[in-house]
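S.K.: next comes the sequence, and after it the predicted model I'd like to discuss.
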Amino acid sequence: MWKQSTSPHPKTQWHSRLPDIVVPYIQLMRLDRPNGYWYFWYPHALGTIWAAIQQRSSPQDLLLVNLILFWGVLVMRGATCTWNDTVDVDFDRKVSRCRNRPLARGAISIMQANVFTAAQTLASLATLALLPPLCTIYVAPAVIGWFCYPLAKRITYYPQVVLGFPMAWGVYVGAASMGMDPLYFAPLLRALMALVRRESAETPGLSLILEALKEVRVNWPITALYAANMIWTLLYELVYSHQDAAEDAAAGVKNLVLLYAKPDAATPQERFGTMPLLRRLAVIQVLFLATAGTLGGLGFAYSAVSLAGTAAALATMLSRVRLEEPESCAWWFKVGNSKYAGTAMVVGLAAEYVGRAFL
């Protein structure tokens, strides 16, 4: 059978020194587990650097925008995790790794969690006031996607795919934060603003929106970068989901791992049939990164670090991860994948920017 994952006691970490009333909220935001934050921030950082390269933006502008996004993403991650725990509270009580979460153990109420989710969402969206107005249009699809993710676990075996959409969407949000319009949403923003101000009363609202949507076009280079991040999300979430495979099956949680796994098989290789899929996803991710670099006219730094570095990191980690061991899957998610593959993507693109800006 599968090994089951375990969860540490809720007050065995640094926040044990804080007042009891504060601890549940820190845990809901996952401030006690900051590694997951990088998965939210990396796509945004990639989008900002990409736009800075294409637009020849100044280092000061690039740094300022990333500082703003740092706060916005930090709080939005907290809102997303809080909402996920709220929706999944009954599931979490049946999974050993999750049953010590604040809602599952009864530390706070559903109402308190909902208020906290709303407060965090508003705090995150407040950063839009410091960014170009166009960012509002780009943020909306991501917020909707994060809202839908925990619900997807109930209706489809592909919740990781649903999560990949808003996680990778940060590439577009990051680019828009630098003043770039990667999907040509400006006409849509103008149409919405006209409706709000009632400047086009003679034109039906739906017609105005539909006309604006006709102006939307795909920027293929940055969309390839978006696709690479979407595949990356699917890859690391798939590995992460192996931790709870046995208990997810018993609790009724739908999970892509369960479509490939056979818990009663004799060997680990038979038990987990996902490794071939993981390898294919890694190859596809690297191909999308290569496509982005080629279409975007990027050079040696990107190819050597973002492309080759990511490929090497993924190949090494896939050869070392043990899908039947929750501790190995946890290391992949918390340390290995973000520290090596994620850093390689960002550092390579940043080196490309530095080379063009200063050399």
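M.R.: Cool, the structure landed.

S.K.: going forward, measure contacts and count neighbours with C-alpha atoms only.
M.R.: Will do.

S.K.: which one is residue 268 nearest to, not counting chain neighbours?
M.R.: Distances taken as Cα to Cα, 6 or more residues apart in numbering put residue 324 closest to residue 268, at 6.3 Å, once the chain neighbours are dropped.

S.K.: residues touching that neighbour, list them.
M.R.: With contact set as Cα atoms under 8 Å, 6 or more residues apart in numbering, residue 324 has these partners: 2-3, 242-243, 268, 271-272.

S.K.: now, which of the residues you listed lie within strands?
M.R.: Among the contacts of residue 324, DSSP state E puts none in strands.

S.K.: of these - the most surrounded one?
M.R.: Each of the contacts of residue 324 was scored for neighbours by other Cα atoms under 10 Å, and residue 242 scores highest at 29 neighbours.

S.K.: doesn't residue 330 make contact with it?
M.R.: No. Taking contacts as Cα atoms under 8 Å, residue 242 lies outside contact range of residue 330: 9.1 Å.

S.K.: so residue 67 versus residue 155, what's the distance?
M.R.: Between residue 67 and residue 155 the computed distance is 37 Å (Cα to Cα, to the nearest Å).

S.K.: swap that for residue 117, please
M.R.: Residue 117 is 23 Å from residue 155, by Cα to Cα.

S.K.: and those two? which has more neighbours close in?
M.R.: residue 117 (24 against 11).

S.K.: how about the more buried one, what does it touch?
M.R.: 78-80, 82-83.

S.K.: for residue 186, see how far away it is.
M.R.: 29 Å.

S.K.: cool, residue 129 as well?
M.R.: 17 Å.

S.K.: the more surrounded of these two?
M.R.: Neighbours per residue, other Cα under 10 Å: of residue 129 and residue 186, the larger number sits with residue 186, 19 against 10.

S.K.: for the more buried one, which non-adjacent residue is closest in space?
M.R.: Nearest one to residue 186, counting by Cα to Cα, 6+ apart, is residue 134 at 6.6 Å.

S.K.: count of residues packed around that neighbour?
M.R.: The burial count for residue 134: 22, using other Cα under 10 Å.

S.K.: let me know the secondary structure of residue 184.
M.R.: coil (DSSP: H, G, I helix; E, B strand; the rest coil).

S.K.: which non-adjacent residue is nearest it?
M.R.: Per Cα to Cα, 6+ apart, closest to residue 184 is residue 216, 5.1 Å.

S.K.: thought that neighbour was touching residue 183?
M.R.: Yes. Judged on Cα under 8 Å, residue 216 makes contact with residue 183 at a distance of 5.9 Å.

S.K.: so residue 52 is in which element?
M.R.: Per DSSP states H and E: residue 52 is located in helix 35-55.

S.K.: tell me what the helix or strand following that helix is packed against?
M.R.: Per DSSP H and E, the first helix or strand lying C-terminal to helix 35-55 is helix 59-87. Other elements packing on helix 59-87 under the criterion 3 or more Cα pairs under 8 Å, 6 or more residues apart in numbering; DSSP states H and E are helix 23-29, helix 35-55, helix 110-125, helix 135-152.

S.K.: this is the comparison structure:
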Amino acid sequence: MAQLEKNHATVVDLAPLSHSNYKPSVKSIFSIIPASWAPYARLWRLDSPAGYNAIFLPYPIGLGLGACIAKPAPSPTLLLFLLSVFSLGSVFLRGAGCTWNDIIDQDIDRKVKRTRNRPIARGVVSTKQALVFLAATTVLGSSLLALLPTGAAVHAIPTTVLSAIYPFAKRVTYYPQFVLGLALGWGVLMAAVAAGGDLRNRIEFGAIIILFSAVVLWTMTCDMIYAHQDAEEDAKVGVKSMAVRFAEDTKLLALVLSFAQVGLLVFLGWFIEMDAIYYAATCGGTAVSLASMIILVDLRQPNNCAVWFYRGLVYVGLSMASGFFATYFVGGRYFR
């Protein structure tokens, strides 16, 4: 923390590139779509799947848990339908979330090298245009809630509120990753209930809360590593994060959070009497994936932080979901 905050008073105001001299990579999606669409595609982060994974993956994890605890167990057809709804919904939620974040953070984005060329910071999308785009993506995403059971759809409300708070959290606390974890982790509750989980049942409610807590810790760990891309500049411009707060102690904290996450998953397995395949896939796979990320990520290299943020999301997310679905199909939960 001390090393990053020593330079807090030194702020470099970077001038964003103008629309005319900003050239996207020829390999980028922005080079193959109409030029007028490019700023909105960039606002949507269509060239970067990592953020989409952060939003989407809690849903299949929650569906997997719901499939294992619901009585009666949901059919594979229903699970596939729900997975499709959440997959498409995550596309629109990503657009809305990124747009809101960029509207709130535009003044900060202009001072950080990695973000200064975002469309709003660069001036190619006005705040008014961004608000219209935000409304459109929010409406499109919200329309899909009609396809979910009412008991599941209402959980979109806390997710939306927490997501709206997140950009402001970076200004007042060193733990905005916790707010983000709550926002994304709530997808576990929504998906588990959609699959038939009953929050009125003590065991099912407990199982959902345990998994929700594990996903919150996972999100905090991954986003803390992601935040190291801009940690030094964030400290200078006054943006708070766990990366700024813990600096060189980040890996130690990530290890503690990961131990707690895996511990929760093991406890969950005991709590709902899961089979050995769950412990091998979900608990074992998650432990190996988290350990690999913590050991191999180079926090001094922004690009490497981005790579391991993506890998940490995908490897851990798939590991967590696979144990539930393997138990559902192979372990006989569907046939009980």
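M.R.: Looks like it arrived, so ask away. This is a predicted model, so every value here is computed, not measured.

S.K.: TM-score for these two?
M.R.: Once superposed, chain against chain, the TM-score is 0.88 (TM-score structural alignment, normalised by the length of structure 2); 314 aligned residues with a Cα RMSD of 2.2 Å.

S.K.: three-state assignment of the residue nearest to residue 184 of structure 1?
M.R.: Classified using three-state DSSP, residue 216 of structure 1 is coil.

S.K.: and for residue 254 of structure 1?
M.R.: Per three-state DSSP, residue 254 of structure 1 ends up coil.

S.K.: what lines up with it in structure 2?
M.R.: Aligning on TM-score structural alignment places residue 254 of structure 1 opposite residue 240 in structure 2.

S.K.: ok, now residue 120 of structure 1?
M.R.: That one, residue 120 of structure 1, aligns with residue 137 by TM-score structural alignment.

S.K.: centroid residue for structure 1?
M.R.: What sits nearest the mean C-alpha location of structure 1, by Cα atoms, centre = their mean, is residue 167, with 2.8 Å.

S.K.: with adjacent residues omitted, what lies nearest to that one?
M.R.: Here the residue nearest residue 167 of structure 1, using Cα to Cα, 6+ apart, is residue 40, at 6.3 Å.

S.K.: how about the one you found, what's its match in structure 2?
M.R.: So, by TM-score structural alignment, residue 40 of structure 1 is matched to residue 55.

S.K.: do residue 70 of structure 1 as well
M.R.: Residue 70 of structure 1 maps onto residue 87 in structure 2, by TM-score structural alignment.

S.K.: try residue 158 of structure 1
M.R.: Per TM-score structural alignment, residue 158 of structure 1 is aligned with residue 175.

S.K.: same thing with residue 341 of structure 1?
M.R.: So residue 341 of structure 1 corresponds to residue 316, using TM-score structural alignment.

S.K.: help me confirm that that match comes into contact with residue 286.
M.R.: Yes. Between residue 316 of structure 2 and residue 286 there is a contact at 5.0 Å, judged by Cα under 8 Å.

S.K.: neighbour-wise, which of the two wins?
M.R.: Legend: neighbour count by other Cα under 10 Å for residue 316 of structure 2 and residue 286, higher for residue 286 (27 against 24).

S.K.: hmm, residue 319 and the more buried one touching each other?
M.R.: Yes. Here residue 286 of structure 2 reaches residue 319: they are 5.5 Å apart, a contact under Cα under 8 Å.

S.K.: what's near enough to touch whatever residue of structure 1 lines up with residue 294 of structure 2?
M.R.: Mapped onto structure 1 by TM-score structural alignment, residue 294 of structure 2 lines up with residue 318. Counting by Cα under 8 Å, 6+ apart, residue 318 of structure 1 touches 278-279.

S.K.: in the host helix or strand of residue 318 of structure 1, which residues are buried?
M.R.: Assigned by DSSP H and E, residue 318 of structure 1 falls within helix 308-320. Across helix 308-320 of structure 1, burial judged by 16 or more other Cα atoms under 10 Å covers 308-314, 318.

S.K.: mean deviation, it versus structure 2?
M.R.: Compared with structure 2 after fitting, helix 308-320 of structure 1 has a mean deviation of 1.0 Å; criterion: mean Cα distance after the TM-score superposition for structure 1.

S.K.: same check on stretch 144-151 of structure 1?
M.R.: Mean deviation of stretch 144-151 of structure 1 relative to structure 2 after superposition (mean Cα distance after the TM-score superposition for structure 1): 0.4 Å.

S.K.: show me which positions of that stretch end up buried.
M.R.: Counting neighbours by 16+ other Cα under 10 Å, the buried set in stretch 144-151 of structure 1 is 145-150.

S.K.: ok, the alignment partner in structure 2 of residue 143 of structure 1 to residue 182 of structure 2 distance?
M.R.: Matched across to structure 2, residue 143 of structure 1 falls on residue 160, judged by TM-score structural alignment. Look at residue 160 of structure 2 and residue 182 of structure 2: by Cα to Cα, they are 11 Å apart.

S.K.: so which of the two has more stuff around it?
M.R.: A count of neighbours by other Cα under 10 Å puts residue 182 above the other of residue 160 of structure 2 and residue 182, at 23 against 16.

S.K.: helices of the stretch 251-359 of structure 1, start to end?
M.R.: Under the criterion DSSP state H, counting those that start in this stretch, the stretch 251-359 of structure 1 contains helices at 256-260, 268-271, 275-295, 300-301, 308-320, 326-331, 343-358.

S.K.: what sits closest to the corresponding residue of structure 2 for residue 243 of structure 1 if chain neighbours are left out?
M.R.: Alignment note (TM-score structural alignment): residue 243 of structure 1 maps to residue 229 of structure 2. Distances taken as Cα to Cα, 6+ apart place residue 302 nearest to residue 229 of structure 2, at 4.2 Å, with adjacent residues excluded.

S.K.: neighbours of that neighbour, how many?
M.R.: 18.

S.K.: repeat for residue 2 of structure 2
M.R.: Look at residue 2 of structure 2: counted by other Cα under 10 Å, it has 12 neighbours.

S.K.: quick one: contacts for it?
M.R.: Counting by Cα under 8 Å, 6+ apart, residue 2 of structure 2 touches residue 247.

S.K.: same question for residue 228 of structure 2.
M.R.: By Cα under 8 Å, 6+ apart, the neighbours of residue 228 of structure 2 are 243-244, 299-300, 302, 305.

S.K.: noted, bye for now.
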